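Trainee: coords below, sequence missing:
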């Protein structure tokens, strides 16, 4: 089905190779990859068995075989690379956040509209089958949503010796934990519930106002044993954790806690959605289970099973019940939705991937979160 498409990936760090794997599992040809320089590009292509290392982004865009570009590069590069990709006539799948500011993302939304190209932001957590199932359940639920509570917690930046480019405001943006992982929760909740935030109260904390940066870059999620090298002390202004309250249109309330300094939590997103008829609780570290709470009936635990998945979820479940689908599968399924749209085949009845408008929404929310923290007051979301 996808043999008419050729893709190139920009980014040789943690996520770039994940994109390559997800694309290949769909049968999409990945011709080559761009690293920070030709040496890194060549090394990554050798490791991933890709045929073409690119020396520069301009070289990648000049390749007439490339139909779509996947951007898995530091946040500060997203805006310029998206603009160049659209100008070169390439479809774009961009890692989150879409840009460094909402002004930049607004411009990208408009450019995407004018381009007649398909554009997406990789909010892959939408594509756990359980989340697609919850979306269907809430769409059919006659009862209104009362509240949404949850968290996204990691521990990979727990120590002041933990360092990555994401901690730097000029590389990742003024927000870090909120932007890096909190926006996944924000997007997922909007996707499954349809709720729109109208006001936000936020409190941000920088646990380590100074960190020790190795004299020589390190990759994301580096083992502790690999960090023993000379360091320099640098000032940090970005958030390590955050507490956020939401008022949603229609009266529902929300609460989110985000942390990248929570020991033992490797990559845990949780939500609990309370409605008139039931409550739905999900934990990304047990992604194939959904807890369904009832008032006047037995509680249930739904295990991911294609025999029980209908509607939106059905086309995005590839393994039988008892055969778990996890993090790498969400990339494959997100890319399936994106390339189905490119090919004009939306068999699920809609394009389920996050588009640039969704990416822009998250940056508007981030603006409000930062403003609320600075004012220590409720802030209304700008339309």
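Mentor: Received it, and whenever you're ready, just let me know what you need. Source: prediction; values computed, not measured.
Trainee: okay, CA-based contacts and neighbour counts for the rest of this
Mentor: Will do.
Trainee: what's around residue 207, how many residues?
Mentor: 18 (other C-alpha atoms under 10 Å).
Trainee: Now do the spatially closest residue to it that is not a sequence neighbour: how many residues are near it, please.
Mentor: With sequence-adjacent residues excluded and distances taken as C-alpha to C-alpha, 6 or more residues apart in numbering, residue 207 is closest to residue 240, at 5.9 Å. Using other C-alpha under 10 Å, the number of residues around residue 240 comes to 24.
Trainee: Comparison target below:
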């Protein structure tokens, strides 16, 4: 096929800062349409990228020229919009968390199978160089058996990042469904599954709303996770880290400790048991603090998967498993019990 013709649903911050500029940077892509319930936003982005503005995504999906769609809406709309796009015969790149329930995620996966179109979830942490290198060191056995880990993602909250500031949908349960755990925690449940190459079998969590006023979703969560092979560790997600962002992960293995995104200069530092220390400068992870790296590599991976007709690097099934860890954490916090995952 020639150029990939794309449309973006939702013209908030993630579309403005990631999807639209990254699509525009791909020479094989034409941005054909944008959609937002706030008309001025859609018009502004349409003018910027030479696209057509829509207020209703159902109308937009009638355009047969659109090959692929990015879903950049509030979380509660991810599943309905993705399913509508797949049923209209479009490939879909959906932001995370992919859905608000296992059933919704399953519906998206089924819609993709039925339509024969691709469904990719935008878990960008898999494309961070330090994470890819660490996965390699773990998979090759260089780090030895893995015993434990801790992974965290925290910053001051979406007010500084969202186009709506303090009035953002991120803080409203009906549109966001979950707070810091959906915004940040699901990145880390996906990352841990990716790094260790294992599924999470057990989850315990305390999920709180303790730092921000007038919000009805979580802003601080601490989880304990256990994998199939018995690796145990912690996952924290927070909107209450008031200075700089923390996006670090530490893996404790038999032969080495791997420190990922824990040092401002060296994105991966490996401390070997014999005292040797290896530092990798692999380029920093993208951050909302400073614009970060120019590309999340999500868009380029999606585009090339569609154009070359190969499997997407983060499938709907993968997105669903990462979501289910977060759902289990919410369940654990409510029931005060450890939750088993199949």
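Mentor: Cool, the structure landed. Quick caveat, the model's predicted, so the values are computed rather than measured.
Trainee: Got a TM-score for the pair?
Mentor: The TM-score (TM-score structural alignment, normalised by the length of the second structure) is 0.89; 328 aligned residues with a C-alpha RMSD of 2.3 Å.
Trainee: circling back to that earlier point, the residue nearest to residue 207 of the first structure -> the second structure?
Mentor: For residue 240 of the first structure, the aligned residue in the second structure is residue 219 (criterion: TM-score structural alignment).
Trainee: Ok, residue 204 of the first structure next?
Mentor: Checking with TM-score structural alignment, residue 204 of the first structure has residue 207 as its match.
Trainee: and that match, what is it in contact with?
Mentor: By C-alpha atoms under 8 Å, 6 or more residues apart in numbering, the contact set of residue 207 of the second structure is 218, 219, 220, 221, 222, 329, 330, 333.
Trainee: now these as TSV including distance to residue 48 of the second structure?
Mentor: Below are the contacts of residue 207 of the second structure laid out as TSV (distance: C-alpha to C-alpha, whole Å):
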residue	distance to residue 48 of the second structure
218	35
219	34
220	37
221	38
222	41
329	41
330	40
333	44
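Trainee: out of those, which is most surrounded?
Mentor: residue 329 (29 neighbours).
Trainee: got the contact list for that one?
Mentor: With C-alpha under 8 Å, 6+ apart, residue 329 of the second structure has these contacts: 203, 204, 205, 206, 207, 223, 339.
Trainee: before we move on, the earlier item: the match of residue 204 of the first structure and residue 181 of the second structure, how far apart?
Mentor: 8 Å (C-alpha to C-alpha, to the nearest Å).
Trainee: Now the common contact residues for these two.
Mentor: Common neighbours of residue 207 of the second structure and residue 181, counting by C-alpha under 8 Å, 6+ apart, are 218, 219, 220, 221.
Trainee: related to what we said a few turns ago, now render the contacts of residue 329 of the second structure as JSON lines, adding distance to residue 273 of the second structure and secondary structure.
Mentor: Supplementary listing: the contacts of residue 329 of the second structure in JSON lines, determined by distance: C-alpha to C-alpha, whole Å; DSSP: H, G, I helix; E, B strand; the rest coil:
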{"residue": "203", "distance to residue 273 of the second structure": "29", "secondary structure": "strand"}
{"residue": "204", "distance to residue 273 of the second structure": "30", "secondary structure": "strand"}
{"residue": "205", "distance to residue 273 of the second structure": "31", "secondary structure": "strand"}
{"residue": "206", "distance to residue 273 of the second structure": "33", "secondary structure": "strand"}
{"residue": "207", "distance to residue 273 of the second structure": "35", "secondary structure": "strand"}
{"residue": "223", "distance to residue 273 of the second structure": "28", "secondary structure": "strand"}
{"residue": "339", "distance to residue 273 of the second structure": "34", "secondary structure": "strand"}
